[in-house]
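Trainee: heads up, no residue letters with this:
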């Protein structure tokens, strides 16, 4: 029996217009009313989740949570208190930023609320900020306050530029971060040990659920870790091949209410 459903947002919960369809809302509401916990599990910072959370009218009880920033942060939905997190070291951020010098790209990073970037703003950075509905704040790393907690960093650039960076990535990155290509124009740097699968496993344990009672629905490379740990893993019809090969089931696409199909078919 499924007791918890972890749902990715972009490319999964949201259609190509970044909307939640009525059919998906209805399915999620019915699952919630049936006692299944719905956990949004996203690469977005929680600030870019608020409106969708309210739209879905999900519970805000003491044991309801959101997993954000690709598993680096888990927050209560009652007051958005952080109950679990991984953090990045400021000195490592500065070393990672140096890699962008030969390229036209931005180095970006997040606390739980803001989207910061260094260098000159590119069109791709503006596109990404608009997608999240957030203002990109210019904050060079030499001006980064010591007390500011950073949970995730990203390289943001046109796909070809990012391909070149990925091909020349030094060992320092994999030794100090968990790198993941979450989108064609985004290469993320997470803290070592942080990912959606690790966060989902910890949350399920906290709630007293076995992983056999957990369903995970996703579409991108950053969903791979939660596909591997969930007892019922569902790839969207529009998912990348690695997700489809790993998942137990393949649903319809995000243009065909794939989340609703997954809930009714397997939960």
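Mentor: Done, it's in. As the structure is a computational prediction, the values presented were derived from the model and not from experiment.
Trainee: going forward, measure contacts and count neighbours with C-alpha atoms only.
Mentor: Noted.
Trainee: spatially central, which residue of the chain would that be?
Mentor: The centroid of the chain falls nearest to residue 43 when counting by Cα atoms, centre = their mean (1.7 Å).
Trainee: that one reaches residue 68, doesn't it?
Mentor: Yes - using Cα atoms under 8 Å, residue 43 is in contact with residue 68, at 5.6 Å.
Trainee: number of residues surrounding residue 87?
Mentor: Neighbours of residue 87 under the rule other Cα atoms under 10 Å: 16.
Trainee: same deal with residue 101?
Mentor: For residue 101, the neighbour count with other Cα under 10 Å is 10.
Trainee: can you tell me the SS state at the residue nearest to the centre of the chain?
Mentor: With DSSP: H, G, I helix; E, B strand; the rest coil as the basis, residue 43 sits in coil.
Trainee: and the comparison structure, right after this:
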């Protein structure tokens, strides 16, 4: 089947990046070749802007970035936010209060920057299972004494709240409570987290809206993902590609399943379906 793809959205963790949070030489080469053909390539991630690896933030030809699950879409060339859907401080405080009843490491994102409690960051290994994710957190979050107080002081919309749980039973309880709050979008790209955005915010809507701005049709968009926060995106676009390491429900939402993130699955699918290598 022929597909004329004009835009490709790439999830990061478990998709574009290896388990060590690295971008392989092959994948970089394929992205560069794709961009050289006039195809828009962008990251579509739950991470805040400052949590995206520097080599991707400065990747030649990669102009756009969809961050915080679609809460903030950025034009890096013009250094401006072209779309944002923020969580109110009132709801953010309710989320922090709810998750704060449990053993969690909570963080908030303002203007593309993540903030986390200094005391919980000191024991980040309790909440993140992957050593590479622990290192990522240490390198990209600004430690503060109290994130609830930060939200009160800022008193403005924020990109996202995330809670990492030490106990999965507590995660289930917190999820149930948060669903009753209203006005929230809940996903869990990791088996031990809850990501909280304003209602209606997701990668799929963000990617399709960017396509409209660029006069790219839904059917001309391809997207890659592996986690819960990628499901809507894979369903919304013309070709949704799940990684071999993706959760079963993500694979069910996809049109195509490629190799794993440890096997250059993104590069493999782009070469086969877009570049025709």
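Mentor: In hand now; what should we look at? Quick caveat: nothing in here was measured; it's all calculated off a predicted structure.
Trainee: how alike are these chains, TM-score-wise?
Mentor: Here the TM-score for the pair of chains, by TM-score structural alignment, normalised by the length of the first structure, is 0.90; 262 aligned residues with a Cα RMSD of 2.1 Å.
Trainee: and residue 59 of the second structure, that one's in a strand?
Mentor: No - per three-state DSSP, residue 59 of the second structure lies outside any strand segment and is coil.
Trainee: if I look at it, how far off is residue 73 of the second structure?
Mentor: Computed as Cα to Cα, to the nearest Å, the residue 59 of the second structure to residue 73 of the second structure distance reads 16 Å.
Trainee: residue boundaries of the helices in the first structure?
Mentor: Using DSSP state H, the helices of the first structure run over 22-33, 50-56, 90-97, 123-132, 159-167, 171-176, 196-207, 224-229, 241-246, 258-266.
Trainee: any idea which of those helices is most buried?
Mentor: Neighbour counts (mean count of other Cα atoms under 10 Å) averaged over each of those peak at helix 224-229, with a mean of 22.
Trainee: could you tell me where that helix falls in the second structure?
Mentor: Under TM-score structural alignment, helix 224-229 of the first structure corresponds to residues 231-236 of the second structure.
Trainee: name the residues that touch the matching stretch?
Mentor: Stretch 231-236 of the second structure has contacts (Cα atoms under 8 Å, 6 or more residues apart in numbering) with 202-205, 207-208, 218, 223-225, 240-242, 249-250, 253-255.
Trainee: and for stretch 235-254 of the first structure?
Mentor: Taking Cα under 8 Å, 6+ apart as the rule, stretch 235-254 of the first structure contacts 11-16, 217-221, 223-224, 227-228, 232-234, 258-259, 261-262.
Trainee: residue boundaries of the strands in the stretch 1-150 of the first structure?
Mentor: Along the stretch 1-150 of the first structure, the stretches classed as strands by DSSP state E, counting those that start in this stretch are 4-7, 37-40, 65-68, 73-76, 82-85, 106-110, 115-118, 136-138.
Trainee: could you dump those into CSV with mean neighbour count and distance to residue 28 of the first structure added?
Mentor: Listed next are the strands of the stretch 1-150 of the first structure as CSV, based on neighbours: other Cα atoms under 10 Å; distance: least, Cα to Cα, whole Å:
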stretch, mean neighbour count, distance to residue 28 of the first structure
strand 4-7, 25, 9
strand 37-40, 22, 7
strand 65-68, 26, 15
strand 73-76, 22, 19
strand 82-85, 14, 24
strand 106-110, 24, 29
strand 115-118, 21, 29
strand 136-138, 16, 31
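Trainee: out of the ones you listed, which gets nearest to residue 147 of the first structure?
Mentor: Closest approach to residue 147 of the first structure among the strands of the stretch 1-150 of the first structure is made by strand 106-110 (13.4 Å; Cα to Cα).
Trainee: returning to that earlier point: let me have the helices of the first structure in a markdown table, extended by distance to residue 190 of the first structure.
Mentor: What follows is the helices of the first structure, written out as a markdown table (distance: least, Cα to Cα, whole Å):
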| stretch | distance to residue 190 of the first structure |
| --- | --- |
| helix 22-33 | 29 |
| helix 50-56 | 22 |
| helix 90-97 | 11 |
| helix 123-132 | 18 |
| helix 159-167 | 15 |
| helix 171-176 | 9 |
| helix 196-207 | 11 |
| helix 224-229 | 13 |
| helix 241-246 | 19 |
| helix 258-266 | 26 |
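Trainee: go through the ones you listed and name the closest to residue 143 of the first structure.
Mentor: The nearest among the helices of the first structure, by Cα to Cα, is helix 90-97 at 11.0 Å.
Trainee: mean deviation of the closest one from the second structure?
Mentor: Compared with the second structure after the fit, helix 90-97 of the first structure shows a mean deviation of 1.5 Å (mean Cα distance after the TM-score superposition for the first structure).
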